[in-house]
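1. sharing a model that was predicted from the sequence below.
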Amino acid sequence: MKAVEFHLPQDVDKSFIVFREKGDFFPAPWHYHAHFEFVLVNKSTGKRMVGDHIGYFEEDDLVFMGSLLPHVWVNDPVYLERQAEEQADALVIHFTDDFLGEDFMNIPETDNLRKVLALADRGLALRGDTRARINKLIREMPALNGLQRLANLFLIFDIMSTTSEYDLLASPRFVQNFHYDSSDRFKKITGYIMQNFDRDISLTEIAAVSSMGVTAFCNFFKEQFRVTFVEYLTTVRIGHACKLLSQNDRNVVEVAYECGFNNLANFNRQFKKLKCMTPSDYRKTLAIR
């Protein structure tokens, strides 16, 4: 079974990813990525494979994994056959070791955290009071913004840097011998989007950037990024809109067109879909803080 490289969508106004995986089952294949990752299972049961370790997951299961460690969560048949009473539900956090700058992990205060990050190359299954405390912090994060979300992550780092309540998963031999295929295709695609999101980008155009046909590109993008190209592009645009809305010198119409939306109605609709409020209401929340 060959592991595939995998990316989750990230808002341009966020330094790390908090992603909710909810559906009949967890669809991600056997994969790896450059990010460190927490996976908290809210609902569902099944088997998880981390490197060469196979374990069983259930509600409240929490695993922390390092960069490039292949893994997959496979739901029990009741979920795969869509017969479960509740949908599978998990919260995922992704961050890179330099998401706060290249020097952050080298400051004295992160000495113990660096040791945990090194152990995460094998994957850690958290347990006991450590798991309960971190689970609470992770579950709060989807409703938090800005420094509040970052503060919860720092609290998690603090707990991780002093705990011994974990089990190592993958064997050292597996970590040493695993080889991954890496290409610059992801960087080409995301780089092109970031440079051009303020205008129309056709599927033909972006497919050509990735040296693929349109159909192949659409299948590749959905499989690897978990969303369609249009959905990803919209996320990038709305994230930039949030940044612009924090600057009071722009009105909502200007923000919409500067972010690549051709009409205000579509901008308002997409903004409310992603942020659960209108752009005007979002700006009001900023004024309250």
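-> In hand now; what should we look at? Here the structure is a predicted model, which means the values were calculated and not measured.

2. CA atoms for contacts and neighbours, from now on please.
-> OK.

3. all helices of the stretch 151-289 of the chain, in order?
-> All helices of the stretch 151-289 of the chain, identified by DSSP state H, counting those that start in this stretch, fall at 172-177, 185-196, 203-209, 214-225, 229-245, 252-258, 264-275, 279-288.

4. and of those, who's closest to V72?
-> helix 214-225 (13.8 Å; C-alpha to C-alpha).

5. buried sites along the closest one?
-> V214, F217, C218, F221, E223, Q224, F225 (16 or more other C-alpha atoms under 10 Å).

6. ok, back up a step: TSV for the helices of the stretch 151-289 of the chain, including distance to R114?
-> TSV is the format used below for the helices of the stretch 151-289 of the chain (distance: least, C-alpha to C-alpha, whole Å):
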stretch	distance to R114
helix 172-177	18
helix 185-196	27
helix 203-209	37
helix 214-225	28
helix 229-245	30
helix 252-258	41
helix 264-275	34
helix 279-288	35
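
7. so which of those gets nearest Q148?
-> Here helix 279-288 is closest among the helices of the stretch 151-289 of the chain (C-alpha to C-alpha), at 13.7 Å.

8. that closest one vs helix 264-275, what angle?
-> Orientation of helix 279-288 against helix 264-275 (axes from the mean of the first three to the mean of the last three C-alpha atoms, to 10 degrees) gives an angle of 50 degrees.

9. what's in contact with helix 279-288?
-> C242, L245, S246, V252, N268, F271, K272 (C-alpha atoms under 8 Å, 6 or more residues apart in numbering).

10. check contacts around the nearest residue to F36 once chain neighbours are set aside.
-> Among residues not flanking F36 along the chain, G66 sits closest, at 4.6 Å (C-alpha to C-alpha, 6 or more residues apart in numbering). By C-alpha under 8 Å, 6+ apart, the contact list for G66 reads H35, F36, E37, L117, A118, L119, A120, D121, R122, G123.

11. ok, 10 Å please
-> 32-38, 94-97, 116-124 (C-alpha atoms under 10 Å, 6 or more residues apart in numbering).

12. count the neighbours of G55 for me.
-> Burial of G55, expressed as a neighbour count using other C-alpha atoms under 10 Å, amounts to 12.

13. A strand includes it, no?
-> Yes: with DSSP: H, G, I helix; E, B strand; the rest coil as the criterion, G55 is assigned to a strand.

14. hmm, it is touching R48, no?
-> Yes: with contact defined as C-alpha atoms under 10 Å, G55 counts as touching R48 (5.3 Å).

15. structure B:
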Amino acid sequence: MKSALQKSPIPQTHAFVAKHLKEPIFDPNWHFHPEYQLFMVLKGSGTRFIGDNVKPFKPGDITFTGPDLPHLWRSDQETAAVNTPNPCEGIVVYFNENLVGNTLLQKEETIRIRQLYKKSLRGLDVTGKTGKTVHKMLSKLLGLQGFDGVLELLKILNILSQSNELRPLASAGYTNSLREGDTERMNKVYVYVMKRFRQKMAVAELAALTNMTPTSFSRYFRIHANKTFSEFVSEIRIGHACKLLIEKKMNVSQACYASGFQTLSNFNKQFKTITKKTPMAYKQEYQVV
């Protein structure tokens, strides 16, 4: 199992690292690191976990995460088919807070950058026109060398710091209480749930998997995920239903039962609780005219 807290990907001789990822799947392990991270999905889909936030991901998504915020992009099994070369593709940028310089970071001119850093501790979705602009800039950044690359990254941070199109992900009360052993245990839970969320699952199954009693597991999960296990499973199922409604063009009833819900009434209730919309309203919002 890969260590939860990863070794820094930035060499001491560099200010940042930008990589063009082409992989069968994105990193399947729940982990965190001390660097800030910009990540853009170019190809692939699945479920994204950032802190206590769970959402589907798709091409075009851009996220900005701060230090020590646990995260995971778990690719769909069908997307990661063996016979499909590099079904997952993205651009990732790692950098430290001192990219701007500690002295400059304390000046009035960089107050918005400081505010951006603070917001990123919850993780941020980069949306709207800002997302389109940053998409082009991240693609350009890959081809730049030397100080030109640093300047481009600073421009990206400046644009993000002035945007009102950044959406916080983890809840305001979320804190990372994970240790390496906890992360390995949570990885087991995530893998198990992602494979079986369409079926009925009992807390006793997960308790056995993690060598706990059902009561201990329920308490443990709530502490580290900032939600109950049933709420977590509902989020996974609703995220999957969203993809079925839009990508597979299923109707509401089909998406309900294909996502693991036993009744349409419970599906509608959970869908509105999580997305703030009814399934039909969600489907119509993304309907291609």
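-> Structure's in. What do you need? None of these values were measured; they are calculated from a predicted model.

16. superposing both, give me the TM-score.
-> After superposition, the two chains reach a TM-score (TM-score structural alignment, normalised by the length of the first structure) of 0.58; 180 aligned residues with a C-alpha RMSD of 2.2 Å.

17. give me the buried subset of the contacts of G66 of the first structure.
-> 32-38, 94-97, 116-117, 119-124.

18. the helices in the stretch 101-250 of the second structure, which residues?
-> According to DSSP H, counting those that start in this stretch, the helices that the stretch 101-250 of the second structure contains are 102-105, 111-120, 128-141, 146-162, 180-196, 203-209, 214-225, 229-246.

19. quick one: which of those is nearest L21 of the second structure?
-> helix 128-141 (12.0 Å).

20. list of residues touching the closest one?
-> 18-20, 38-42, 60-63, 90-93, 125-127, 148-153, 155-157, 159-160, 162-166.

21. please redo it, this time with the cut-off set to 8 Å
-> So helix 128-141 of the second structure is contacted by 18, 40, 60-62, 91, 149, 152-153, 156, 159-160, 163, 165 (C-alpha under 8 Å, 6+ apart).

22. measure the mean distance from that helix to the first structure post-superposition.
-> Mean deviation of helix 128-141 of the second structure relative to the first structure after superposition (mean C-alpha distance after the TM-score superposition for the first structure): 0.7 Å.

23. residues near K14 of the first structure, how many?
-> Neighbours around K14 of the first structure, by other C-alpha under 10 Å: 14.

24. apart from its neighbours in sequence, what residue is nearest it?
-> G146 (7.6 Å).

25. tally of neighbours for that neighbour?
-> Residues lying near G146 of the first structure (other C-alpha under 10 Å) number 10.

26. just give the nearest non-adjacent residue to the residue most central in space within the second structure, would you?
-> By C-alpha atoms, centre = their mean, the second structure has its centre lying nearest to R48, at 3.6 Å. Spatial nearest neighbour of R48 of the second structure, chain neighbours left out: W73 (4.5 Å); criterion: C-alpha to C-alpha, 6+ apart.

27. so is that neighbour in a helix, a strand, or just coil?
-> Looking at W73 of the second structure with three-state DSSP, the answer is strand.

28. what does stretch 264-271 of the first structure correspond to over in the second structure?
-> Aligned by TM-score structural alignment, stretch 264-271 of the first structure falls on no residue of the second structure.

29. can you pull the contacts of the aligned partner of K55 of the second structure in the first structure?
-> Mapped onto the first structure by TM-score structural alignment, K55 of the second structure lines up with G55. Contacts for G55 of the first structure (C-alpha under 8 Å, 6+ apart) come out as K47, R48, M49.

30. check P85 of the second structure too.
-> Contacts of P85 of the second structure (C-alpha under 8 Å, 6+ apart): P24.

31. might one say that the residue nearest to the centre of the second structure is in contact with K58?
-> No: counting by C-alpha atoms under 8 Å, R48 of the second structure stays clear of K58, with 9.5 Å between them.

32. am I right that F64 of the second structure sits in a helix?
-> No: when three-state DSSP is applied, F64 of the second structure is found to be strand, with no helix at that position.

33. what's the neighbour count on it?
-> What F64 of the second structure shows, counting by other C-alpha under 10 Å, is a neighbour count of 26.

34. I'd say it and K119 touch.
-> No: F64 of the second structure sits out of contact with K119 when judged by C-alpha under 8 Å, with a separation of 9.4 Å.

35. just the ones in strands from the contacts of G66 of the first structure, please.
-> Using DSSP state E, the members of the contacts of G66 of the first structure that fall in strands are Y32, F36, E37, F38, H94, F95, L124.

36. what is the nearest of these to T234 of the first structure?
-> Using C-alpha to C-alpha, these come closest to T234 of the first structure at H94, 20.1 Å.

37. who touches the alignment partner in the second structure of S161 of the first structure in this structure?
-> In the second structure, the residue paired with S161 of the first structure according to TM-score structural alignment is S161. Listed by C-alpha under 8 Å, 6+ apart, the contact set of S161 of the second structure reads R112, I113, Q115, L116.

38. quick check on those: which are buried?
-> Using 16+ other C-alpha under 10 Å, the buried members of those are R112, I113, L116.

39. between the residues you listed, which is nearest V191 of the second structure?
-> V191 of the second structure has its nearest neighbour among those in L116, at 32.4 Å by C-alpha to C-alpha.

40. how close does the closest residue to that closest one other than its chain neighbours get to I113 of the second structure?
-> Distances taken as C-alpha to C-alpha, 6+ apart place S161 nearest to L116 of the second structure, at 5.3 Å, with adjacent residues excluded. According to C-alpha to C-alpha, to the nearest Å, S161 of the second structure and I113 of the second structure sit 6 Å apart.
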